[in-house]
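K.L.:
Build the 3D model from these lines:
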Amino acid sequence: MSLEALRVNKGMTQQDVADRLGVSRNTVIKWESGEVKPKELVIYALAKLYEVDLDMMRVPV
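P.N.:
Model prediction:
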């Protein structure tokens, strides 16, 4: 699933994710659009936040 789909499935806004991870909303937008690829540690944190296995996550390249 895409990062955006995972977020929406959890009922979270981009600002919710930004607040939980200590980044700006703009950073979350860039991750979801594929403009910026999140670092491995961030991908792990997103998987934990969205309560999915890493295998479920499709990160834009």
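K.L.:
rest of the way, CA atoms for contacts and neighbours
P.N.:
OK.
K.L.:
longest helix anywhere in this structure?
P.N.:
Scanning the chain for the longest helix, with DSSP state H as the assignment, gives helix 40-50.
K.L.:
what comes into contact with that helix?
P.N.:
Residues from elsewhere that reach helix 40-50 (CA atoms under 8 Å, 6 or more residues apart in numbering): Leu6, Arg7, Lys10, Leu21, Asp53, Leu54, Met57.
K.L.:
Among these, give me the pair with the biggest separation.
P.N.:
Using CA to CA, the contacts of helix 40-50 span at most 17.9 Å, a distance reached by Leu21 and Asp53.
K.L.:
structure for this one too, so we can compare:
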Amino acid sequence: MRNLKAYRTHIGKTQKEVADYLGIERSTYAKYENGSSEPTFDTLRRLSEYFNTSVDELMGFEETRPVPSTMDKAAIKAAFWGGEKDLSQEDLEDMWNDVERFAAFLAEKKRQEKGHD
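P.N.:
The predicted structure follows:
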């Protein structure tokens, strides 16, 4: 289960938090991560829902990038500014306005491209 740890750390969760969600001991979940034990299919299904991915990806059959299960404005803003998290409220508002303008620009560009097809 080589992808479990990547997914867990990507969303900032501890082994205990994931284990609590599954209703199992942390040590059992740790065994899933290190490959010394295999989860049941039902547990795999629940993990895929928790990490917002497919069972195939968790098993390593598909190669995709871990995606956070939730995206909020703060995460998008921080990512847009290279991961900087200590921004003032004014900085965040300015950045969000830039993101909105960029999204409008992309939408207009797509509309223009469709018009030329």
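K.L.:
how many other residues sit next to the closest residue to Thr14 of the second structure other than its chain neighbours?
P.N.:
Spatial nearest neighbour of Thr14 of the second structure, excluding adjacent residues (CA to CA, 6 or more residues apart in numbering): Arg8 at 7.0 Å. Counted with other CA atoms under 10 Å, residues neighbouring Arg8 of the second structure total 20.
K.L.:
which element is Arg8 of the second structure on?
P.N.:
Using DSSP states H and E, Arg8 of the second structure sits in helix 4-10.
K.L.:
Report the mean distance between whatever helix or strand comes next after that helix and its aligned residues in the first structure.
P.N.:
Per DSSP H and E, the first helix or strand lying C-terminal to helix 4-10 of the second structure is helix 15-22. Average distance, helix 15-22 of the second structure versus aligned residues of the first structure after superposition (mean CA distance after the TM-score superposition for the first structure): 0.5 Å.
K.L.:
which parts of the helix or strand that helix 15-22 of the second structure is followed by are buried?
P.N.:
Elements were assigned by DSSP H and E; along the chain past helix 15-22 of the second structure, the next helix or strand is helix 26-34. Residues Arg26, Thr28, Tyr29, Ala30, Tyr32, Glu33 are the ones in helix 26-34 of the second structure that count as buried (16 or more other CA atoms under 10 Å).
K.L.:
now swap in stretch 30-45 of the first structure and tell me
P.N.:
Trp31, Glu32, Ser33, Lys37, Pro38, Ile43, Tyr44.
K.L.:
and if you look at stretch 93-111 of the second structure?
P.N.:
Going by neighbour count (16+ other CA under 10 Å), the buried part of stretch 93-111 of the second structure is Met95, Trp96.
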